[in-house]
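Visitor: Sequence and predicted model, in that order:
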Amino acid sequence: MLFGRRKPGYTTTVDAAADPEQVILDLQKAEMAAKKKPKAEVFDIDAASETARRLKETGSIFDGSAAKTGEDVIAAVERETDALAAKQAGAQPAPAQTSTPDDAEKPQLLDFLAAAPEAEGDPYADQPTVTAPELPELTPAQELAGYIRSRSAAALVTPHALLVSEVENADELLTQMPADPQCTDIVSRTGTKDTYYYSSANMSDNYAMIAQLIEDRDLCVMVAEMVRFNARVYPSATPLRYFRRSPYDLTQEAIEQTWQAMQGRPEYADIEELTNNQNERFLFSTKHLTRRYAKAISDVDEWTD
């Protein structure tokens, strides 16, 4: 048996023929060496009592003082054991302080919540449902105006013939629009083939003019009007390639055929052609530009600063 905990590879057995005093000294040295280890070992009183009991059975005593006082081995071992346990208890580190003096002064969350006054009413109660005000019912004229607006937003004018074919009493509804404050944005343009309606809130007047010319499908009128418009407003000559772009989307062949059809007709006598210094062809209106000026603004500068 060990005097203390049994260690792997360390075993001491008390022999009857061994010197009892030497045995006790060896056990005390082992205990002292165990105390010097980083982690203190727990003193095993049962193992010590067992060792003392065997010594008593052999008639051995610890030392001469024990024999003189008549103290038996068990009592001596218990006394030594108590002294060693008390010494080990004193060597144990004090338990870590888990609280500070200020902890008592800090409010606890649960106590704070329990002491808080109850809120009046339920803050999570369902809010009353607010019903959106009902929109006034549209009149037939306003509904027709909405249809024209939707087409204008899609870059389309609305021919009068289309309205008559799709809407009952279309003419009557169109006459009601000017007096209706909800329909003041609906205006019209008169072309060579029909009258066209559009929303001035969704389409500019200039674009409406272009859309009307395209809807009329008279290419000669369309080309002449756009050449005159560019010469008057900007002023500038109009390159022939201009009509190949959106929203005209004419082919080069269609442009050439249209220009040939315009020549020799008196209503297009003011439309003339010129070629700039880059050999690009332009059309201009003599009503608004002289040939010299049209040529000057069409040429590309060949010099830089």
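Guide: On my side now, so go ahead.

Visitor: From now on I want contacts and neighbour counts done on CA atoms only, so please keep to that.
Guide: OK.

Visitor: contacting residues around residue 195?
Guide: 159, 160, 188, 189 (C-alpha atoms under 8 Å, 6 or more residues apart in numbering).

Visitor: let's go with 10 Å and repeat that
Guide: 157, 158, 159, 160, 161, 188, 189, 212, 216 (C-alpha atoms under 10 Å, 6 or more residues apart in numbering).

Visitor: do the same with residue 86
Guide: residue 80.

Visitor: one more time with 6 Å
Guide: Residues in contact with residue 86 (C-alpha atoms under 6 Å, 6 or more residues apart in numbering): none are found.

Visitor: I'd like the distance between it and residue 24.
Guide: 19 Å (C-alpha to C-alpha, to the nearest Å).

Visitor: could you pull out the helices for the stretch 151-300 of the chain?
Guide: Listed in chain order, the helices of the stretch 151-300 of the chain (DSSP state H, counting those that start in this stretch) span 160-166, 170-176, 205-216, 219-233, 252-262, 291-298.

Visitor: how about TSV for the contacts of residue 195, with neighbour count and distance to residue 48 added?
Guide: What follows is the contacts of residue 195, written out as TSV (neighbours: other C-alpha atoms under 10 Å; distance: C-alpha to C-alpha, whole Å):
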residue	neighbour count	distance to residue 48
157	28	114
158	24	115
159	22	119
160	17	121
161	12	122
188	19	120
189	15	121
212	27	119
216	19	123
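
Visitor: rewinding a little: now distance to residue 111 too, for the helices of the stretch 151-300 of the chain, in a markdown table please.
Guide: Below are the helices of the stretch 151-300 of the chain laid out as a markdown table (distance: least, C-alpha to C-alpha, whole Å):
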| stretch | distance to residue 111 |
| --- | --- |
| helix 160-166 | 76 |
| helix 170-176 | 74 |
| helix 205-216 | 74 |
| helix 219-233 | 82 |
| helix 252-262 | 88 |
| helix 291-298 | 88 |
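
Visitor: In addition, the following structure is provided for comparison:
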Amino acid sequence: METQSAEAPNYKQQAEELHAALGAALENIRSQSCDSALVTPERWNATGMAPAWMDVEAFTDAVRDALAKFHASSSEHDCGATSGAEQIEPTNEAEAATETSSDEEEAIPASASSEQPASLDEALAALPAIPCADICVLEGKSTTYFYSNAYMTDAYANWAFLAQEDDKVQTFVSVVREDSRVYPRPMVYRSLLNPPFRMTEDEVLQCWQTVQETGKFPDIESCEASNGDVYFFSTDYLSPRYAQSLAEYESVERLANP
């Protein structure tokens, strides 16, 4: 006679534990975004946020799956909302609810509610999707970064991502181009001394020297205001003459005529 192993996993319980952990992880991402910080799986490992029976890599995969599940369910809801409404016939709501409830009770065996799911995925599928429309993912060279765009702008997240990846030259070039393209304005060297970059003046100078020596970034140029402030800009978006005038205004004329 076969008996069920005492060590057989309780998928329903595991799913509930994982669902709660995922909710906590997403809230932690939002909290860290409020503090201008990206979240990596290493944080979940250090804080013991993942369930005890799941390693951090599997938990990270579960976070990804939760994001995909939410977006998929949101898309299905949006696509079906109009057509579903068109097909509904006016009914007596109380009568319909009573009839549906009665039919379901007859159709579902009494033992169904106590049956164990066949797998963790099946148990998770029975739980509601966790709201996470604001959670974004950035893929690094060796790890993954998460943030909430409800509390951190995409631009700042990208800058923080570049700083975390520690590719100073690419960070330098990306920020210079971003300032020239979006605002548009040349970037004063002091910008990279602030969070999230926290470069030193020597590091900024080294980035500029590398840009000049490699010749890989021919659009990146520099100009100097009359007070000595050094600016960098991209000729893809700003002409040298216009960048010079903007630098002079920002460092000298604006301060002289408040």
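Guide: Looks like it arrived, so ask away. Remember, it's a predicted structure, so these values are computed and weren't measured experimentally.

Visitor: And the TM-score between these chains?
Guide: The TM-score (TM-score structural alignment, normalised by the length of the second structure) is 0.58; 170 aligned residues with a C-alpha RMSD of 2.8 Å.

Visitor: Could I get the full set of helices for the stretch 1-150 of the first structure?
Guide: 20-35, 45-57, 64-69, 73-91, 109-115, 140-153.

Visitor: Same list as before, those that is, but in JSON lines and with distance to residue 246 of the first structure included.
Guide: Shown next, in JSON lines, are those (distance: least, C-alpha to C-alpha, whole Å):
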{"stretch": "helix 20-35", "distance to residue 246 of the first structure": "100"}
{"stretch": "helix 45-57", "distance to residue 246 of the first structure": "107"}
{"stretch": "helix 64-69", "distance to residue 246 of the first structure": "125"}
{"stretch": "helix 73-91", "distance to residue 246 of the first structure": "98"}
{"stretch": "helix 109-115", "distance to residue 246 of the first structure": "71"}
{"stretch": "helix 140-153", "distance to residue 246 of the first structure": "16"}
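
Visitor: Which of those sits closest to residue 193 of the first structure?
Guide: helix 140-153 (18.9 Å; C-alpha to C-alpha).

Visitor: The second structure: matching residues for that closest one?
Guide: Using TM-score structural alignment, helix 140-153 of the first structure lines up with residues 21-34 of the second structure.

Visitor: what's the mean distance for the matching stretch versus the first structure?
Guide: Comparison of stretch 21-34 of the second structure with the first structure after fitting gives an average deviation of 2.1 Å (mean C-alpha distance after the TM-score superposition for the first structure).

Visitor: Residues contacting that stretch, please?
Guide: 147, 148, 151, 152.

Visitor: tell me which residues of that stretch are tucked away?
Guide: Residues of stretch 21-34 of the second structure classed as buried by neighbour count (16 or more other C-alpha atoms under 10 Å): 21, 22, 25, 26, 28, 29, 30, 31, 32, 33, 34.

Visitor: For residue 243 of the second structure, see how far away the fifth one is.
Guide: Noted for residue 28 of the second structure: a distance of 41 Å to residue 243 of the second structure, by C-alpha to C-alpha.

Visitor: For the equivalent of residue 150 of the second structure over in the first structure, the count of nearby residues, please.
Guide: In the first structure, the residue paired with residue 150 of the second structure according to TM-score structural alignment is residue 201. Close neighbours of residue 201 of the first structure, defined as other C-alpha atoms under 10 Å, add up to 13.

Visitor: Residue 201 of the first structure: what's its closest spatial neighbour, skipping adjacent residues?
Guide: Spatial nearest neighbour of residue 201 of the first structure, excluding adjacent residues (C-alpha to C-alpha, 6 or more residues apart in numbering): residue 185 at 6.1 Å.

Visitor: do you know how far the aligned residue in the second structure for the one you found is from residue 13 of the second structure?
Guide: When the second structure is aligned by TM-score structural alignment, residue 185 of the first structure is paired with residue 134. Taking C-alpha to C-alpha as the measure, residue 134 of the second structure falls 28 Å from residue 13 of the second structure.

Visitor: and what of residue 125 of the second structure?
Guide: Distance from residue 125 of the second structure to residue 13 of the second structure, counting by C-alpha to C-alpha: 13 Å.

Visitor: Pull the contacting residues for the residue with the largest distance to the centre of the first structure.
Guide: Residue farthest from the centre of the first structure, counting by C-alpha atoms, centre = their mean, is residue 68 at 92.9 Å. Residue 68 of the first structure makes contact with no residue, according to C-alpha under 6 Å, 6+ apart.

Visitor: Any chance of the contacts of residue 195 of the first structure in a markdown table with distance to residue 223 of the first structure as columns?
Guide: What follows is those, written out as a markdown table (distance: C-alpha to C-alpha, whole Å):
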| residue | distance to residue 223 of the first structure |
| --- | --- |
| 157 | 19 |
| 158 | 21 |
| 159 | 21 |
| 160 | 23 |
| 161 | 24 |
| 188 | 21 |
| 189 | 18 |
| 212 | 12 |
| 216 | 12 |
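
Visitor: Considering those residues, which are maintained in the second structure?
Guide: Counting by both residues aligned by TM-score structural alignment, their matches' C-alpha atoms under 10 Å, the second structure reproduces these contacts from these: 157, 158, 159, 160, 161, 188, 189, 212.

Visitor: Mind picking the one among these that's closest to residue 305 of the first structure?
Guide: Of those, the one sitting nearest to residue 305 of the first structure (C-alpha to C-alpha) turns out to be residue 212, at 43.9 Å.

Visitor: Distance-wise, check the aligned residue in the second structure for that closest one relative to residue 190 of the second structure.
Guide: In the second structure, residue 212 of the first structure lines up with residue 161, judged by TM-score structural alignment. Counting by C-alpha to C-alpha, the separation of residue 161 of the second structure from residue 190 of the second structure is 19 Å.

Visitor: what's the counterpart of residue 245 of the first structure in the second structure?
Guide: Checking TM-score structural alignment: residue 245 of the first structure goes with residue 194.

Visitor: And residue 139 of the second structure, how far from residue 191 of the second structure?
Guide: Applying C-alpha to C-alpha to residue 139 of the second structure and residue 191 of the second structure gives a distance of 25 Å.

Visitor: more neighbours, these two?
Guide: Neighbour totals were compared for residue 139 of the second structure and residue 191, and residue 191 leads with 16 against 10 (other C-alpha under 10 Å).

Visitor: residue contacts, the more buried one?
Guide: Listed by C-alpha under 6 Å, 6+ apart, residue 191 of the second structure has no contact partners.

Visitor: Count the residues that sit near the closest residue in space to residue 249 of the first structure that isn't next to it in sequence.
Guide: Once flanking residues are discounted, residue 249 of the first structure sits nearest to residue 243: 6.4 Å by C-alpha to C-alpha, 6+ apart. Other residues lying near residue 243 of the first structure total 19 when counted by other C-alpha under 10 Å.

Visitor: next one: the one 10 residues further on
Guide: Number of residues near residue 253 of the first structure (other C-alpha under 10 Å) recorded here: 8.
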